[in-house]
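Engineer: I'll drop the sequence and a predicted model, then ask my questions.
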Amino acid sequence: MTKLKLGIPKGSLEEATIALFKQAGWTISPRSRNYYPDVDDPELACALVRAQEMAPYVANGTLDLGLTGLDWIMETQAEVSQVCTLTYSKASNQRSRWVLLVREDSPIRTVADLKGCKVATELVGFTRRYLAERGVDASVEFSWGATEAKVVEGLVDAAVEITETGSTIRAHGLRIVEDMLYTETRLIANPRALDDPDKRAKIDQIALMLQAALAARHKVALKLNIRAALIDEIVALLPSLHAPTVSHLYDPEWLAVETIVDVEAVRTLIPRLRAAGAEGILEYELRKMI
């Protein structure tokens, strides 16, 4: 088959994306001053592309597959197929969002108050459409960076900027007027690539393994020994996908129990298991879960 051309987002998502592919089974090795990393799969060819430019390259067939944010798909309005969502770029569980922000002392309280105002953002196309749909006539200009500072310094009346918790915005004396767009990383494909049976099979393989790697990050395996007489009490404590795995040890009075649990549950679950009589409790990380 012709190699599938895969776009890896260059910049803030690059390291996290390469780590995710490594966990999923592919080793991608960037080369100094080179935009074409090596990959240990003869059916793949990789290119480093800015997330902001990924969707157009996938849409025009330069790339068959790529990873970028929903925000940049909506900004460019590129005709791509969204294969799946991959939430892996942030340490917390909060989604990134684009917000309309102003100075704390600004009279602007709603989007409608932007009439005749100047707004700075990197997400120009989306912002213009967002305001037009609400009948707001405002000037929207592209910002090359330091967008929040332009609001603080009074260079613009408002800004549309990406945030996760909003703490930096508040620290600068700014106020969020409205959430405009929640965004997540999407695996996107060229529609014509999906029509090719060989490429479609490869895309499905990549999507499955990336999602399996991400699912495993939120779970751990627990293994423990328990006296057979206490098994009902232990099983009642254990969450699992279907039911815990229980097997006999050489000593007929003891059982081995294994299950999969949420990472966040372990800190409270292990003390409860220990108090219920469990011994030899082991926790280990998973690499993939399907």
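Structural biologist: Received the coordinates, thanks.

Engineer: for the rest of this, base every contact and every neighbour count on C-alpha atoms.
Structural biologist: Fine.

Engineer: buried residues in the one helix or strand F21 maps to?
Structural biologist: Element membership of F21 [criterion: DSSP states H and E] is helix 14-24. Within helix 14-24, the residues that count as buried by 16 or more other CA atoms under 10 Å are 14, 17-18, 20-21, 23-24.

Engineer: chain center to that helix, what's the gap?
Structural biologist: For helix 14-24, the distance from its own C-alpha centre to the chain's C-alpha centre is 12 Å (CA atoms, centre = their mean, to the nearest Å).

Engineer: ditto for stretch 160-168
Structural biologist: Distance of stretch 160-168 from the chain centroid (CA atoms, centre = their mean) equals 16 Å.

Engineer: so for it, what gets flagged as buried?
Structural biologist: Judged by neighbour count using 16+ other CA under 10 Å, the buried positions of stretch 160-168 are 160-164.

Engineer: contacts for the helix holding F21, please.
Structural biologist: Around helix 14-24, the neighbours that count as contacts under CA atoms under 8 Å, 6 or more residues apart in numbering are 8-9, 27-28, 88-89, 209-210, 212-214, 287-288.

Engineer: compare those residues and tell me which is most surrounded.
Structural biologist: Note: the member of those with the most neighbours is I8, at 26 neighbours, neighbours being other CA atoms under 10 Å.

Engineer: included below, for side-by-side comparison, is a second structure:
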Amino acid sequence: MRIALPKGRLLDGVIKALQSVGVEFHQLNPRNYRPECNWPNFSAKMIKPKAVCQGIAMGNFDLGFCGLDLITEAGYEMAVPILNLGLNPVKLVVAVPPCFTNIVINPPSRPIVIATEYSNIASRWAYARNLAHVIYYTGGSTEVFPPEDADMVFDCVESERTMKANNLIIIDRIMDSATWVVVNKLAWERGDQDLHNLVTALKDATED
């Protein structure tokens, strides 16, 4: 079974969750992207969380781990979120500087500029409110863009402190996110035993 492990801040929690069900990876270090597993029929790669969904949807992996926010943003039919591990909880929010708190009710005559890494989610939100808009893809540090370079941000936060520190006010909460187990739809539907057994074990562990 091919597993996509997320690089970065999600990795430690995922590794501990796997260890709790007897799946251990060795040679975990920033320079080794192919850690060895104590289960001989498991192979893994460490990739960025944003690449996990696409890799699973393409059939490169049977199972992986990433945030529900990234799964929702990607929208791949073949990458199915199957289990919430409850790790790394965050909120995807909409925030604006104080001068734009009424921007949804009284939008400017020009398109509003939305700074975000969540282009699809942000566009759906704006279209649902009949807001003409332009997406400014940030690639990170989104909260620094308003008010000079953007009117609002869509970003994930653990708490409101980051937004307050950058003089931003949250005006909408889009979704709660955490680390989920994601599976390839075809692998799941054909009943791959290793895949189903691992998901079941992780589910039992989260319920203990």
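Structural biologist: Nice, I can see it. If you're wondering where the values come from, they're calculated on a predicted model, not measured in any experiment.

Engineer: can the buried residues of stretch 160-168 of structure 1 go into a markdown table with extra columns for secondary structure?
Structural biologist: Converted to a markdown table, the buried residues of stretch 160-168 of structure 1 look like this (DSSP: H, G, I helix; E, B strand; the rest coil):
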| residue | secondary structure |
| --- | --- |
| V160 | strand |
| E161 | strand |
| I162 | strand |
| T163 | strand |
| E164 | coil |
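
Engineer: which pair in the residues you listed spans the largest distance?
Structural biologist: V160 and E164 (13.3 Å; CA to CA).

Engineer: corresponding residue for M152 of structure 2 in structure 1?
Structural biologist: Using TM-score structural alignment as the criterion, the counterpart of M152 of structure 2 in structure 1 is A158.

Engineer: surely its match touches A120?
Structural biologist: Yes. Counting by CA atoms under 8 Å, a contact exists between A158 of structure 1 and A120, whose distance comes to 6.6 Å.

Engineer: average offset between the helix holding F21 of structure 1 and structure 2?
Structural biologist: Compared with structure 2 after fitting, helix 14-24 of structure 1 deviates on average by 1.3 Å (mean CA distance after the TM-score superposition for structure 1).

Engineer: picking up where we left off before, what about the match of M152 of structure 2, how many residues close to it?
Structural biologist: Should you count by other CA under 10 Å, A158 of structure 1 turns out to have 29 residues around it.

Engineer: can you pull the contacts of it?
Structural biologist: 100-103, 117-120, 151.

Engineer: cool, and R173 of structure 2?
Structural biologist: When contacts are counted by CA under 8 Å, 6+ apart, R173 of structure 2 touches 91-94.

Engineer: go on, A55 of structure 1?
Structural biologist: Contacts were defined as CA under 8 Å, 6+ apart; by that measure A55 of structure 1 touches 66, 68, 72-73, 76, 78-80, 188.

Engineer: okay, the nearest residue to N167 of structure 2 once chain neighbours are set aside and D12 of structure 2: tell me how far apart.
Structural biologist: Among residues not flanking N167 of structure 2 along the chain, P97 sits closest, at 6.1 Å (CA to CA, 6 or more residues apart in numbering). Distance of P97 of structure 2 to D12 of structure 2, given as CA to CA, to the nearest Å: 34 Å.

Engineer: and the lengthiest helix in structure 2 with helix 11-19, angle?
Structural biologist: As assigned by DSSP state H, the longest helix anywhere in structure 2 is helix 193-207. Per axes from the mean of the first three to the mean of the last three CA atoms, to 10 degrees, the angle that helix 193-207 of structure 2 makes with helix 11-19 is 110 degrees.

Engineer: can you list contacts of helix 193-207 of structure 2?
Structural biologist: Helix 193-207 of structure 2 is contacted from outside by 1, 17-18, 20-21, 62-63, 83, 85, 181, 187-188, using CA under 8 Å, 6+ apart.

Engineer: rewinding a little: any chance of the buried residues of helix 14-24 of structure 1 in CSV with distance to P37 of structure 1 as columns?
Structural biologist: Written out in CSV, the entries for the buried residues of helix 14-24 of structure 1 read as follows (distance: CA to CA, whole Å):
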residue, distance to P37 of structure 1
E14, 11
T17, 13
I18, 10
L20, 15
F21, 13
Q23, 17
A24, 17
